[in-house]
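Participant: Got a predicted structure plus its sequence, pasted below:
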Amino acid sequence: MVALNQDELRSRVEDDFDRVVELLSDKVALKSVSAQGITGAHMRRSADFVADELRKVGVQAKVVQSSNPDGTPGAFEVIGSKTVDDHAPTVLLYAHHDVQPVPDASAWDTDPFVATEVDGRLYGRGSADDGGGIAIHSGALHALGGDLKVNVKVFIEGEEEMGSPSFIPFIEAHREEFASDVIIVADSGNWSAQIPSLTTSLRGNTDVDVNVKVLDHPVHSGQFGGPILDANTVAAMLIASMYADDGSLRIPGLLGGDPVGGLQRDLDEAGVRGDAGTVGSYRLAGNGSLASRLWTKPSISVIGFDAHPVEGSFNVISPETTFRLSIRTAPQQRPEEAQRAVTDFLTAHAPFGAEVKVSAIDAGMGWSMDPDAPATKGALAAMQEAFGVAPVNKGEGGSIPFIPELQRIFPQAQVLVTGPEDPKANAHSPNESISLSALKNNIITEALILEKLAH
């Protein structure tokens, strides 16, 4: 079996690139905001558009409406396939066609739904997340054309930005149409526009509500203040008890580890500070590499707190309060285990004997790639060939719950997480954009990956 010459692939991608950019521009203009209704006509138009574009590159694509777990109509999904040889490996290509809302168009420098090229980047909502993923799949399949040597299945989801409520029922109902040897999820990104990356891990996520009670009813702060601490203060003490002096978590049973696949390059502290917008005097919490703190160690954030507003406050001691914790878990830890560890710790460390009750809200598993899998090694080699520099693997501190679910449903499949984004992409934010030079190299990368998987 003769492999395609990389120069020939690059030439094909160059010749086709105007079509790819036009595809991406047309996709931006569709305003496929799932938050405005996943069953809306605008989402059907978006799905139909994507299916049409896939047919242009040889995929037998169709639009199927999913069903939510409660039986109500769900998102418009695009599924398809291209079979070249019943004995060849099968690769599932994933992306999503829905996009984030634009709450304030005035925060953009360009019209968010008119694709606009500025200094080598194409701006527009969904240009990177995840129109870029659709463009990569389309460009790679076009470049390979009749030389494609693996069977391809495609799933372009219509509700990823809404948390994928019907994702699992849909996958379960279409197991045969998605069963594959390798799954390529094009919904992440690279170290930079010039340096490619495989996403090596994703943290899990679980939320818990913590109720702290000190009194049966409010009392006057002048009459009882001193021996009686208000519930908000006790809750603050309880929250503080979870942390060591350096800001790292000290909860037994919460797991952490080093970056999956090794750490080629740590994150830049100045860059992290700038991206987060920290005040100048703030010291970053925790210990170890910044990469491990953001990718593979657990974190806990207070994301909600029931307390009386400052305006209209008066002199009473609050009898009880509730706060919500968002717990990001190490990629390999079951979220239920993390919930139990946090629950046990908080109930055992109730300040001054206050009543503490913890209620689990939800749980999503993390994910880590297999660094020794043949598909992983082939993808890294393809990235170096396409970009001309060694890839720098990176984890993600956030969660993409459907990836571990895909791995659960198809345990034999090797999963590769790639994508069109880079640190300047501003996915989910104003002025979202995609680097056109990186898009070109990402297309070449995916074509090379598909080539390598055939051998």
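Facilitator: Yep, that arrived. Quick caveat: nothing in here was measured; it's all calculated off a predicted structure.
Participant: CA only for contacts and neighbour counts going forward, please
Facilitator: OK.
Participant: who's sitting farthest from the centroid in the chain?
Facilitator: In terms of distance from the mean C-alpha position of the chain, residue 223 ranks first, at 51.3 Å (CA atoms, centre = their mean).
Participant: continuing past the helix or strand hosting that one, what's the next helix or strand?
Facilitator: Element membership for residue 223 (DSSP states H and E) is helix 221-224. Once helix 221-224 ends, the next helix or strand along the chain (criterion: DSSP H and E) is helix 231-240.
Participant: residue nearest the centroid of the chain?
Facilitator: residue 400 (4.2 Å).
Participant: contacting residues for that residue?
Facilitator: Counting by CA atoms under 8 Å, 6 or more residues apart in numbering, residue 400 makes contact with 202, 366.
Participant: I'd like to know how far it sits from residue 331.
Facilitator: Going from residue 400 to residue 331 by CA to CA, to the nearest Å gives 11 Å.
Participant: and for these two, which residues touch both?
Facilitator: Jointly contacting residue 400 and residue 331 under the rule CA under 8 Å, 6+ apart are 202, 366.
Participant: What's the local residue count around residue 106?
Facilitator: The tally of other residues near residue 106 (other CA atoms under 10 Å) stands at 11.
Participant: did I read that right, it in a helix?
Facilitator: Yes: assessed by DSSP: H, G, I helix; E, B strand; the rest coil, residue 106 belongs to a helix.
Participant: Pull the contacting residues for it.
Facilitator: Remark: with contacts taken as CA under 8 Å, 6+ apart, residue 106 is in contact with nothing.
Participant: now residue 134
Facilitator: So, once contact is read as CA under 8 Å, 6+ apart, residue 134 ends up touching 50, 95-97, 156, 186.
Participant: alright, now check it against this:
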Amino acid sequence: MSTPEPAPVPPAATGDAEEVETLRARLEPLLPAAIEDLQDLVRIPSIAFEGYDPAPVRRSAEAVAQLLRGAGMAEVDIESVDGGSPAVIARTPAAPGRPTVLLYAHHDVQPTGDVEDWTGDPFVPEVRDGRLYGRGAADDKAGVMAHVTALRLVGEELAADGIGVTVFVEGEEEAGSPTFRPFIEAHRDRLAADLIIVADSANWAVGTPALTTSLRGLADLVIEVRTLDHAVHSGLFGGPVLDALTQLSRLLATLHDENGEVAVEGLVRAPDPSVEMDEADYRRDAGVVDGLELSGTGSLTSRLWTRPALSVIGIDAPSVRDASNTLVPVSRAKISLRIPPGEDPAVAMEALVSHLEQRAPSTAQVTVHRGEQGRPYSARRDSPAMDLARTAFARAWGTPAVDTGLGGSIPFIADLLEVFPQAEVLVTGVEDPESRAHGIDESLHLGEFAKVCLAEALLLRGAGTLGGRSA
């Protein structure tokens, strides 16, 4: 991506140039073990989705807990609530009047998709051309290891300075964090902090860090279209009845206009961003097929960050290989709507449901099953913690950080802000545009990972300037 105008770097207590280089030199010998530990985590297929074996998720939590004990955390426990997946809470409490920093990451991963599409086994990590490949290598086991490595680097200094650190490593983020809110409410006292660092986002490009200042929210649903009680011969009965898959396709086609813009009435648009990205970079990073036009209008960043985006992410229908010469009686589609800052996910959900129900044909029975909702996020850009982070990132990378939006969603951030209203939240990341998080051949740029670890160590050392308010 082309680099936009960066945010100004304010002065902050994250060390002068000589101190930064000293810390960088101390980090260097820690990196081989960090990469080896990350590879061990990647080998654990910790998929927390329903229908998958929960044992690897438990094994992953135990591995994370052991790493945090080894990093010197005073208290380390594995917890869960309401039958949810195991999460790790590790704490070194703050001295009286000193601040506490909460470090968040998640140890569960996305399903792999078709394993045959991967260059190698998704759970056999492999380093190629400076990148570590494997499911979870970037999202978000690298976030876990960034926290562990930063603590290995400066944990003793933080303890001596009285700065408290809590590490919260969730085990079901990719599955929608179904027990996140009851979990943080149940462990409110142990998780209370002055500053929360969420390491689950992305940087602007290799060589250019970013602080995520906005995230889209989401609303998803499943729509079911039925036309027959059972499948019947397409030759004998086709004509008076349109099959369910055809009728579903016609209904889905109403969701966008001829330009590819979302055609659902009543959805909010946020103001367009002031930065833009290079179209060629976007095409490369997204894997757009050569020669195709892009959908929608306006700047790329507005289409990615501040406007609604709607995708059909799954369809239940016979496969081409298994198709018989019959009319399909019922078909389903899962629809994912991403919503910009300023939108209420409940309002967006009702707008989408209304659109589908109003356009349901009289020749089919249409049923909508509402799914997950998540709120968007917009950060304060002028907070002391944001200034501290900008300085740390600039010194770790040698170039200023970019304030960037992100088209993805982290709905639990709104829960953190509601349960811990005294805390500031920073959204940082270990990914880059080539990481392919959630996709085939997910990978982590190892050079960027080292800078992430250094930046977090600098940020933690500077946290003492924020003061203590969570006691």
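Facilitator: Received the coordinates, thanks. Remember, it's a predicted structure, so these values are computed and weren't measured experimentally.
Participant: Show me what residue 383 of the first structure aligns to in the second structure.
Facilitator: Pairing criterion TM-score structural alignment: the partner of residue 383 of the first structure within the second structure is identified as residue 393.
Participant: shouldn't that match be in contact with residue 401?
Facilitator: Yes: in this structure, residue 393 of the second structure sits in contact with residue 401. The criterion is CA atoms under 8 Å, and the distance is 6.1 Å.
Participant: what touches both of these two?
Facilitator: Here residue 393 of the second structure and residue 401 share the contacting residues residue 209, scored by CA under 8 Å, 6+ apart.
Participant: In helices, which of the contacts of residue 134 of the first structure fall?
Facilitator: Secondary structure assignment by DSSP state H places residue 50 of the contacts of residue 134 of the first structure in helices.
Participant: The contacts of residue 134 of the first structure: which two are farthest apart?
Facilitator: 50 and 186 (15.0 Å; CA to CA).
Participant: what's the distance between the aligned residue in the second structure for residue 129 of the first structure and residue 106 of the second structure?
Facilitator: Residue 129 of the first structure maps onto residue 139 in the second structure when the alignment is built from TM-score structural alignment. Summarising the geometry, the distance separating residue 139 of the second structure from residue 106 of the second structure, computed by CA to CA, is 8 Å.
Participant: Which one's more surrounded, the two?
Facilitator: Applying other CA under 10 Å to residue 139 of the second structure and residue 106 shows that residue 139 carries more neighbours, namely 31 against 27.
Participant: The more buried one contacts residue 200, doesn't it?
Facilitator: Yes: the pair formed by residue 139 of the second structure and residue 200 meets the contact definition of CA under 8 Å, at 6.9 Å.
Participant: ok, how many other residues are close to residue 95 of the second structure?
Facilitator: Using other CA under 10 Å as the criterion, residue 95 of the second structure is surrounded by 16 other residues.
Participant: same question but for residue 278 of the second structure, I mixed them up
Facilitator: Burial of residue 278 of the second structure, expressed as a neighbour count using other CA under 10 Å, amounts to 13.
Participant: any idea how far the equivalent of it over in the first structure lies from residue 383 of the first structure?
Facilitator: Using TM-score structural alignment, the partner of residue 278 of the second structure in the first structure is residue 268. Here residue 268 of the first structure is placed at a distance of 22 Å from residue 383 of the first structure (CA to CA).
Participant: and what of residue 195 of the first structure?
Facilitator: When residue 195 of the first structure is compared with residue 383 of the first structure (using CA to CA), they lie 9 Å apart.
Participant: Ok, residue 25 of the first structure next?
Facilitator: Taking CA to CA as the measure, residue 25 of the first structure and residue 383 of the first structure are separated by 25 Å.
Participant: The aligned residue in the first structure for residue 201 of the second structure - how many residues pack around it?
Facilitator: Using TM-score structural alignment as the criterion, residue 201 of the second structure maps onto residue 188 of the first structure. Applying the criterion other CA under 10 Å, we find 23 residues in the vicinity of residue 188 of the first structure.
Participant: Next, count neighbours for the closest residue to residue 188 of the first structure other than its chain neighbours.
Facilitator: Using CA to CA, 6 or more residues apart in numbering and skipping residues adjacent in sequence, the residue nearest residue 188 of the first structure is residue 419, 4.2 Å away. Counted with other CA under 10 Å, the neighbours of residue 419 of the first structure add up to 29.
Participant: aligned partner of residue 419 of the first structure in the second structure?
Facilitator: Alignment of residue 419 of the first structure against the second structure is given by TM-score structural alignment, with residue 429 as its counterpart.
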